[in-house]
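# Prediction below, plus the sequence it came from.
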Amino acid sequence: MRRGPFRDGVFRSALHEPRTAVVLGRWLGAALVVCFLTGLLSHLLQDPTGRLAGLLPARPVNGYRVTQGLHVVSGIAAVPLLGAKLWTVYPRLFEWPPVRSAAHALERLGIAVLVAALLLELFTGLLNTLQWYPWPFPFRQTHFWVGWLATGGLLVHLAAKAPLIARNWRRPRLTVPGRRAFLTSVAAAVGAVTLTTAGQSVAWLRPLNLLAPRRPDLGPQGLPVNRTAAQAGTVEVPAGWRLRVDGPRPYEIGLDELARLPQHEAVLPIACVEGWSASARWGGVRVAELMARAGAPAGSAVRVTSLEEEGPYRVMEMPAQYVDDPLTLLALRVDGETLDADHGFPARVIAPNRPGVLQTKWVARLEVSR
């Protein structure tokens, strides 16, 4: 007989039962599927490789803003859902005997891996929205692979529990006292968390943006900044800055000369991996026109190099479909004002449907890469 806090009969709530767990599992599963699929897209857009780079669409303009907003919103919503789900099923962790067979041992091991992966994924993802990384491992790569581990563990768990899920999928005739109130409370908690955080990416929810990590309307020139000029070491732009454009007919061009070229404007968002986004009216020269002047044929990809001395995105590869898009600019202005140093003075790239980390600031060089 077991003794102590986990003895038989200690878990008295009637809500530690399969039907409640199945309902919560459906909600949690939906949030995790959205989070996983949008996370895959985010990873692909940030780090396109091989032939996939040529398949990424430059339109819709707000594509990354929507998908990354959904990624963060669904991830935050999954936090209270996972807590409620674990509370419902945790008595099963202390069932006796702890292992009844080899198959049972494998099932419990799979659950342990699943729970650990989900907790790590949601915990690190939540701290990433705050740009706080109190761990020694690289966030983005770890987040990507743990996402696959959690998804695989979830599929195995669903397969193992399929008969139990099928028996409790429909609403039973007998209602457990308190179940409806408990599920309503969980739904209300998820709704409250979503409404008070989604405003960082959903403009019409901005008045409710009480718990979100970022305010998209705060920052130099009314736009947030992740990496400042001081952090990048670009506060002092070299005297006589000139943009180097490399192609069959390479040339250099200064800021005054850029301002005399045909100017264009585009309303485009800055959308960052942390989930926040904000639109602005950008003005400058089309990248396609700058590259055509260097003799680059249409359909050429471009490598963009920043003035900053180091950083994972100091050099950025821009696939041809973005280069050729008329909305892709070498921006010199934002909302009619000369770029602030923190927004990339003297010039930055702005393109549709791209992560913020690839909207390179403090541009020093454009060159045909292939």
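Right, received. Where do you want to start? Numbering: from 1, shown residues only.
# contacts and neighbour counts: CA atoms only from here.
Noted.
# what's the following helix or strand after whichever strand or helix holds residue 265?
Here residue 265 is covered by strand 264-271, with elements defined by DSSP states H and E. The helix or strand immediately downstream of strand 264-271 is strand 277-286, counting by DSSP H and E.
# Residue 64 looks like it's in a helix, true?
Yes: under DSSP: H, G, I helix; E, B strand; the rest coil, residue 64 falls within a helix.
# Would you agree it is in contact with residue 44?
No: between residue 64 and residue 44 there is no contact under Cα atoms under 8 Å: 11.0 Å.
# More neighbours: these two, which one.
residue 64 (28 against 14; other Cα atoms under 10 Å).
# residue boundaries of the helices in the stretch 251-370 of the chain?
255-260, 287-293, 320-323 (DSSP state H, counting those that start in this stretch).
# tell me which residues in the last one are buried?
Translated: helix 320-323. When burial is assessed from 16 or more other Cα atoms under 10 Å, helix 320-323 yields the following buried residues: 320, 321, 322, 323.
# mind checking how far the second one is from residue 76?
Distance of residue 321 to residue 76, given as Cα to Cα, to the nearest Å: 33 Å.
# now residue 305, nearest residue through space, not along the chain?
Nearest non-adjacent residue to residue 305, counting by Cα to Cα, 6 or more residues apart in numbering: residue 315, 4.5 Å away.
# Count the residues that sit near that neighbour.
There are 19 residues near residue 315, going by other Cα under 10 Å.
# From residue 141, how far out is it?
19 Å.
# got it, and residue 113?
For residue 113, the distance to residue 141 - Cα to Cα - is 19 Å.
# Also residue 103?
Residue 103 is 32 Å from residue 141, by Cα to Cα.
# Then residue 79?
Distance from residue 79 to residue 141, by Cα to Cα: 21 Å.
# These two: which has the busier surroundings?
residue 79 (19 against 11).
# out of everything not next to it in sequence, what's closest to that one?
residue 122 (6.8 Å).
# Which is the succeeding secondary structure element to whichever helix or strand that neighbour is part of?
Applying DSSP H and E as the criterion places residue 122 in helix 102-129. If you walk from helix 102-129 toward the C-terminus, the next helix or strand you reach (DSSP H and E) is helix 139-160.
# what residues are up against residue 117?
146, 147, 149, 150 (Cα atoms under 8 Å, 6 or more residues apart in numbering).
# quick check, nearest of these to residue 285?
Closest approach to residue 285 among those (Cα to Cα): residue 147, at 39.5 Å.
# That closest one contacts residue 37, doesn't it?
No: under the criterion of Cα under 8 Å, residue 147 is not in contact with residue 37, lying 10.0 Å apart.
# adding another structure so you can compare the two:
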Amino acid sequence: MSELTIKDIAKMAGVSHTTVSRCLNGGRSVKPETYEKIMELCRQTGFTRNAAARQLKKHESKAIGIIVPDVSNAYFGELIRHLEWNAKQRGFHVFISSSFYEYGMEDQNIQALLERRADGIIISGVGDRTYLNLEKYLDKIPILFLGDNAPDELVSKITVDGYAGVVMGARYLLSLGHRSLAFLGGRESSITHRRRRQGFLDVMRRAVDVSYELFSVMPGSRIEDGYETGIAYFNHCVEAGKPYATAVMTINDHFALGIIQAAMEFGIDIPQQMSLVGFDDVSFASLPKIQLTTLAQPKEQLCDLAMETLMKLIENPQPEIYYERIQPALIRRETCMPPAQK
């Protein structure tokens, strides 16, 4: 006798095969009476989750989706490169899309991947509302989250500890002797950005004889946003008749590059007059004319672990929630030095 299929169970129960699949994966969004009816049929016929998993495997598309806020951002570009290479080594094709920092576009991207029958999705979210987009899809497709913009223990995710990274960078600046510091940039809607700023605040509040400031006028993370914020910050200092900070931390490396340009226009020498720390360690940070001190995200490790975890989610019809927080590293280059003696 041939092995029963999901469609056979669905026909017996008078429901769709997707309803049977949902029941076998925990019964989310299925009426209790329907769930009990289907599970009783499975018990009577000996149909198991393993049998369902074998059938689902036969229908794999061998494709995964990668969704990031902006593919033109060097950090996300490097992530995509590592993820795509890793996926191809496993025989998977990759669909890549940008959400352009828009929740509606993020939702459309997920729907498009469902329509293409992708086997799984890796997503770096727009902000703290991304989880609302993800929640309704969690029982339809394996999803792995990169970053902090989703609640812990509700969705599988891998992130780099931005809070710990900024704490490391802030302590480094204090160790150099800086006592006037500022943190520039950050979107309030981003949990990632809020954690980085909180790391800075917590170090400053514990430090002795230190003045500090949070300053942000642009919600974005691009070079242009860093430039506009830098111009606004230096003008703010001039108008208030106060000296600018001798050490500045920024939300990311792109932002730092914009601040470097703004500082040049104000005649401020980095690092002679102002030390600067970025975050991410993107490829341009180590260029000879930049040599940016930054907090490095271990991108290859992050992507290897992400792909390995997504494969587990794809292969297991009733997966557990996976969570991993990776530690960043301080990369000391030439944009930091002790403050000039007055």
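That came through fine. Since the structure is predicted, the reported quantities are computational estimates derived from the model, not experimental observations.
# tm score of chain vs chain?
For this chain pair, the superposition-based TM-score is 0.25 by TM-score structural alignment, normalised by the length of structure 2; 159 aligned residues with a Cα RMSD of 7.2 Å.
# Which strands or helices does the strand or helix carrying residue 89 of structure 1 pack on?
Assigned by DSSP H and E, residue 89 of structure 1 belongs to helix 63-89. Applying 3 or more Cα pairs under 8 Å, 6 or more residues apart in numbering; DSSP states H and E, we find helix 63-89 of structure 1 packed against helix 18-46, helix 102-129, helix 179-195, strand 264-271.
# try 6 Å
Packed against helix 63-89 of structure 1 by the contact rule (3 or more Cα pairs under 6 Å, 6 or more residues apart in numbering; DSSP states H and E) you find helix 18-46.
# What residues sit buried inside the helix it packs on?
Those would be 18-25, 27-29, 31-32, 34-36, 38-39, 41-43, 45-46, for helix 18-46 of structure 1 by 16+ other Cα under 10 Å.
# Which other helices and strands does that helix contact?
Counting by 3+ Cα pairs under 6 Å, 6+ apart, helix 18-46 of structure 1 packs on helix 63-89.
# relative to strand 264-271, how tilted is the helix it packs on?
10 degrees (axes from the mean of the first three to the mean of the last three Cα atoms, to 10 degrees).
# Just want the angle from helix 63-89 of structure 1 to helix 102-129.
Using the same axes, to 10 degrees: helix 63-89 of structure 1 against helix 102-129 is 130 degrees.
# mind listing what's buried in helix 63-89 of structure 1?
Residues of helix 63-89 of structure 1 classed as buried by neighbour count (16+ other Cα under 10 Å): 63-82, 84-86, 88.
# What of stretch 93-113 of structure 2?
Buried-residue list, stretch 93-113 of structure 2, by 16+ other Cα under 10 Å: 93-99, 103, 105-107, 109-110, 113.
# Would you format those residues as CSV with secondary structure included?
Formatted as CSV, these follow (three-state DSSP):
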residue, secondary structure
93, strand
94, strand
95, strand
96, strand
97, strand
98, strand
99, coil
103, helix
105, helix
106, helix
107, helix
109, helix
110, helix
113, helix
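# Pick out the most distant pair among those.
Across the buried residues of stretch 93-113 of structure 2 (Cα to Cα), the longest gap, 25.1 Å, separates 93 and 103.
# Residue 34 of structure 2: neighbouring residues, count only.
So residue 34 of structure 2, with other Cα under 10 Å, has 17 neighbours.
# I'd like the distance between it and residue 22 of structure 2.
If you go by Cα to Cα, the gap between residue 34 of structure 2 and residue 22 of structure 2 works out to 11 Å.
# ok, now which ones touch the residue nearest to residue 162 of structure 2 when sequence neighbours are not counted?
Nearest non-adjacent residue to residue 162 of structure 2, counting by Cα to Cα, 6+ apart: residue 196, 5.3 Å away. Residue 196 of structure 2 makes contact with 162, 163, 166, according to Cα atoms under 6 Å, 6 or more residues apart in numbering.
# Give me the neighbour count for the last one.
If I follow you right, that is residue 166 of structure 2. For residue 166 of structure 2, using other Cα under 10 Å, the count is 31.
# next one: residue 233 of structure 2
Other residues close to residue 233 of structure 2 by other Cα under 10 Å number 22.
# Please name the nearest non-neighbouring residue to it.
Nearest to residue 233 of structure 2 is residue 215, by Cα to Cα, 6+ apart, at 7.0 Å.
# Please apply the same query to residue 24 of structure 1.
Closest to residue 24 of structure 1 by Cα to Cα, 6+ apart is residue 85, at 5.8 Å.
# what helix or strand does the residue nearest to residue 203 of structure 2 when sequence neighbours are not counted sit in?
Distance criterion Cα to Cα, 6+ apart; nearest residue to residue 203 of structure 2, sequence neighbours excluded, is residue 167 at 6.3 Å. Applying DSSP H and E as the criterion places residue 167 of structure 2 in helix 162-175.
# And for residue 201 of structure 2?
Here residue 201 of structure 2 is assigned to helix 191-206, by DSSP H and E.
# Tell me which residues of that helix come out buried.
191-201, 203-204.
# Make JSON lines from these and add distance to residue 58 of structure 2 to it.
As requested, the buried residues of helix 191-206 of structure 2 are exported to JSON lines (distance: Cα to Cα, whole Å):
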{"residue": "191", "distance to residue 58 of structure 2": "39"}
{"residue": "192", "distance to residue 58 of structure 2": "38"}
{"residue": "193", "distance to residue 58 of structure 2": "41"}
{"residue": "194", "distance to residue 58 of structure 2": "43"}
{"residue": "195", "distance to residue 58 of structure 2": "42"}
{"residue": "196", "distance to residue 58 of structure 2": "44"}
{"residue": "197", "distance to residue 58 of structure 2": "47"}
{"residue": "198", "distance to residue 58 of structure 2": "47"}
{"residue": "199", "distance to residue 58 of structure 2": "47"}
{"residue": "200", "distance to residue 58 of structure 2": "50"}
{"residue": "201", "distance to residue 58 of structure 2": "52"}
{"residue": "203", "distance to residue 58 of structure 2": "53"}
{"residue": "204", "distance to residue 58 of structure 2": "56"}
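# now, which of these sits nearest residue 158 of structure 2?
residue 192 (12.5 Å).
# Against residue 215 of structure 2, how distant is that closest one?
Taken as Cα to Cα, the span from residue 192 of structure 2 to residue 215 of structure 2 is 17 Å.
# Please identify the one among the buried residues of helix 191-206 of structure 2 that lies nearest to residue 324 of structure 2.
residue 192 (15.0 Å).
# where exactly do the strands run in structure 2?
For structure 2, applying DSSP state E gives strands covering 63-68, 93-98, 120-124, 143-146, 157-160, 180-184, 211-215, 247-250, 275-280, 293-296, 323-326, 329-331.
# just to revisit the earlier point, and the angle for the helix holding residue 122 of structure 1 with helix 18-46?
Interaxial angle, helix 102-129 of structure 1 versus helix 18-46 (the same axes, to 10 degrees): 50 degrees.
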